[in-house]
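In: Below are the sequence and a predicted model for it; my questions follow.
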Amino acid sequence: MIKDNQSGLNRLHVVLDALVTVVSYLLAWYIVIGSGWARQLGKKTLEMEFYLGALIVIVPGYLLLYSFFNLYTPKRVLGRRNEFGKILKANTIGLLIFGLVLYFGRKEPHLFNFSQRLVVYFYGINVLMITAERNAIRMVLRSMRTRGYNQKHILLVGYSGAAEGFVDRVRSNPQWGYNIRGILDDNRERGSQYDGVKIIGTIDDLEYILEQNSLDEIAITLSLGEYEKLRRIVALCEKAGVHTKFIPDYGNIIPTIPYMEDLQGLPIIHIRHVPLNSLPNAMVKRAVDIFGSLVGIILFSPIMLVTAIAIKLTSPGPIIFCQERVGLHNRPFKMYKFRSMTVQDPGKEKSRWTTPGDSRVTTVGKIIRRTSIDETPQFFNILMGDMSLVGPRPERPFFVEKFKEEIPRYMIKHQVRPGLTGWAQVNGYRGDTSIIKRIEHDLYYIENWTLGFDFKIMFLTVFKGFINKNAY
């Protein structure tokens, strides 16, 4: 049973973290002082005994920081990136506290001569070694769970889309170590099953099953029409003292990742979480856009100049093609591109896709479209605030009106600025490809935006986005 093993596992975690912290500190001491490096630099050093004595404060302090950042909370599906972020935050705060102690205690001879270089080295080494230790433990535990050890025994109460979704994810991730013992449901026949998980009784059987004390967790997965049973089920679980979680069956109503807000104790579920609705996030992204667009204009200016001359010499008409697109908050704007086609009737052009072998595309146009050079004037759109470096690609008003009636959630893409490149584009959804798949990728980007995600997309654009077989 997990509840019998978790306390022992947590104690082992604490002991290993303490040992790794000591080793990291001693390694930093050896590199900076023990090897004689500090003396070679002419720095006055303290006796080793003083540095060793500091461990009496350092080790408990760092363990408290790890506890504060919930690094000892059992999280079977906690990602490596999330855990590394917490380790980095804890160690950064430890570094700041270390620095403040040395600064305010600089009048004390021992603290004045305490090696600041050692503190910095300890910070870097400890982050790396704690992360390596945690990953090693994670690998061992996941290997054990995959082989059937260290299992968490769970009972689902209620058959619904939420129950099926939970079963699907558990089946796809055996390393989580979840053992679903069955489902209780009032509407399904006993013995019927979903992906090997059987209906073992009705909800009225829950009280008897809880008395057996053989479960680690109850997951309430009632369908929407059965929520009146929720109060009684929660009361039974609380009475038995078993850990209980609620998986809402809103998949057919809220097809997204909601987030919770606490309004003075009143929980509010937001239908869609858009990180860029946050002012600090929006300001950071806009600052990156301004800087990036200026760099892009400077960097691509020779290419843009050559392209402009080539267009002017080979095809009559303007160099820049200006087209109305729909942007942030459904507002139209003029998007700039190098003209890659012959001059057309605007009324006909606004409702036509470009097709393979399209006769309207000029000789120069074929080259600049295939290499995405035709998009470079959009750096000026970004600088003016109509677009962003990264975001969903903007579409013409005619197609926006068409797609919003045909594709669910299509208009959500207009909650952020359109982009020069995007998550859909670096995954190959550009040109004459699935609009539905493109929207799925756009929505994933909108709901999971981070500055790091933007940089990742820009990096991938260099290798996947500039030259594309679907650009014609």
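Out: Sure, I can see it. Note that this is a predicted model, so its numbers are computed, not measured.

In: contacts and neighbour counts: CA atoms only from here.
Out: OK.

In: close enough to count as contact, L102 and L111?
Out: Yes - between L102 and L111 there is a contact at 5.7 Å, judged by CA atoms under 8 Å.

In: then this one, side by side with the first:
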Amino acid sequence: MIRQSSRFLSQIYALVDFIAIQFIFLLAWWLKFKSGFLFFENPLPFSVYFAWSVVYGIIAVVTGFLVDFYLPKRKRRFSYELYKIIQVHVLSFLVLLSLLFFVKQLNLSRQFLGMFLTGNILIITIYRYVLKVMLRRARVKGYNKQFVLILGAGSLGKRFYHNLSKFPELGYEVVGFLDDYAVRLEEQGYPSLLGKVDELSTIIEEELIDEVVVALPLEAHYKYGQIIEICEKSGVKVLIIPDYYDYLPARPYFTNFAGIPLISVRDIPLDELKNRFLKRAFDIGFSLAAIIVTLPLLIMIAIGVKTTSRGSVFFRQERVGHNRRKFHMLKFRTMKIQTELHSDTKWTVENDPRVTRFGTLLRKTSLDELPQFFNVLLGNMSVVGPRPERPYFVDQFKEEIPKYMVKHQIRPGITGWAQSNGFRGDTSIEERIQYDLFYIENWSFLFDVRIICKTIRNGFRNRNAY
């Protein structure tokens, strides 16, 4: 059965959030009006500010329930929780501003309101993260368990059990299997076989079950209706693993088309408008900052390229980008002048005679990539994403490497998850694609920040560049 404590815990979370908001109000009030750091004469009494803080707390809690912030997030990553925190407090703050305007209460300090909003997002994020870490550690030690029953002890059910056992911090314990044909599962190192699928109703009554996972073959799909009816009648959650799981990527999802639910075989977070907007805004801001900060270096490199070899400062090469559209990627020129046939169809090799001496330095330090920030501003590239390849090699790889073309479903990047893990230059294309696919299916803003930090921490030196 689903534990009744779930609703109680949601109410506790809401109460703690409300108390935290009032604490943050006191902190913002002290910093603004009493600390001496930002002391200003306050035209309004403390009681007015406190009253609006209470109103804001109520708005935030109600908004949290409306956007499902207080639903259980045991299976979710913290990036999802961070997104919900920002969503709740930005929406609540806009509602508060609307109320202040409506009642003509326009004398509240704008600096205080800014500190109040920032404090709510930062402090609640920190306390929620600490709480999530504490809960995960408690689950590893055996507390706060959820109990799972698996229907189907075939390869699919066993694989689910193995995968689930790799994540003890989620706090799930498999109480056993139901299967019409399997025998002696305990001898194979699995939980007990509790009976046959038709005994589900009896097992739910006898055992403490929170969730039922259906891992039956397609020929048993006629039983699904009865299984769902039994589970819902008992208040038990039911999850279904499709028998065609092996053909699906890591994160398929349900969508609705013409009133019919469909399975989209790949969940790409950047298909959502809000995620694309966030990533694009970050790309523009980061690229502008990078160009401004590195401008003296860009000028010095341009002079170095021009004075050490004949030809233009920049090298423009055709690459395949988002949705298989071709674009010209910019680099500082590191090679002697050559025909497009040679530059577009040949790999650079060690001690390549085409590379200039100054170009070798640029390649080893990845400084030749700096002009790609202009590609980002133009919208051809992103700061983080799979590296773009030349059309000649794309045509070759798409026939040789499974799922190679999936990387073109998002914008290519200056750096990426594969590159930050060492897959740059002369490294395995197959392994690089696996990293690219993981990034595409698991994108989040925090993931981008992590990749950028990891790239900077690893340094710009590329041992595999020639």
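Out: Good, I have the coordinates. Here the structure is a predicted model, which is why all the values come from computation and not from measurement.

In: Superposed, what's their TM-score?
Out: Comparison of the two superposed chains (TM-score structural alignment, normalised by the length of the second structure) gives a TM-score of 0.83, and 463 aligned residues with a CA RMSD of 3.7 Å.

In: Run through the helices of the stretch 51-200 of the first structure in chain order.
Out: 80-104, 109-112, 116-146, 161-172 (DSSP state H, counting those that start in this stretch).

In: how distant is stretch 116-132 of the second structure from the center of its chain?
Out: 19 Å (CA atoms, centre = their mean, to the nearest Å).

In: Mean per-residue distance, that stretch versus the first structure.
Out: Its match in the first structure and stretch 116-132 of the second structure itself, once the structures are fitted together, sit a mean 3.6 Å apart by mean CA distance after the TM-score superposition for the first structure.

In: buried set for that stretch?
Out: For stretch 116-132 of the second structure, the buried set under the neighbour-count rule, 16 or more other CA atoms under 10 Å, comprises 116-121, 124-125, 128-129, 132.

In: Then stretch 251-269 of the first structure?
Out: T256.

In: Ok, stretch 138-157 of the first structure next?
Out: 138, 141-146, 150-157.

In: Quick one: end-to-end distance for that stretch.
Out: This stretch, stretch 138-157 of the first structure, spans 29 Å end to end (CA to CA, to the nearest Å).

In: cool, stretch 311-331 of the second structure as well?
Out: For stretch 311-331 of the second structure, the end-to-end distance is 13 Å (CA to CA).

In: Distance from that stretch to the middle of the chain?
Out: 28 Å.

In: Correct me if wrong: P252 of the second structure contacts D246.
Out: No - counting by CA under 8 Å, P252 of the second structure does not reach D246; the two are 11.5 Å apart.

In: Now the common contact residues for these two.
Out: By CA atoms under 8 Å, 6 or more residues apart in numbering, P252 of the second structure and D246 have no common neighbours.

In: I253 of the first structure is in what secondary structure piece?
Out: Using DSSP states H and E, I253 of the first structure sits in no helix or strand.

In: Give the equivalent position in the second structure for it.
Out: Taking TM-score structural alignment, I253 of the first structure has Y247 as its aligned residue in the second structure.

In: okay, now G36 of the second structure: neighbour count?
Out: 10 (other CA atoms under 10 Å).

In: meant to ask about T433 of the first structure
Out: 11.

In: mind listing what the equivalent of it over in the second structure touches?
Out: T433 of the first structure maps onto T427 in the second structure, with residues paired by TM-score structural alignment. By CA under 8 Å, 6+ apart, the contact set of T427 of the second structure is N464.

In: The same query, at a cut-off of 10 Å, please.
Out: Contacts for T427 of the second structure were tallied using CA atoms under 10 Å, 6 or more residues apart in numbering; they are 419, 464-465.

In: L26 of the second structure too?
Out: 20, 32, 46, 49-50, 53, 116.

In: Tell me the secondary structure at T255 of the second structure.
Out: strand (DSSP: H, G, I helix; E, B strand; the rest coil).
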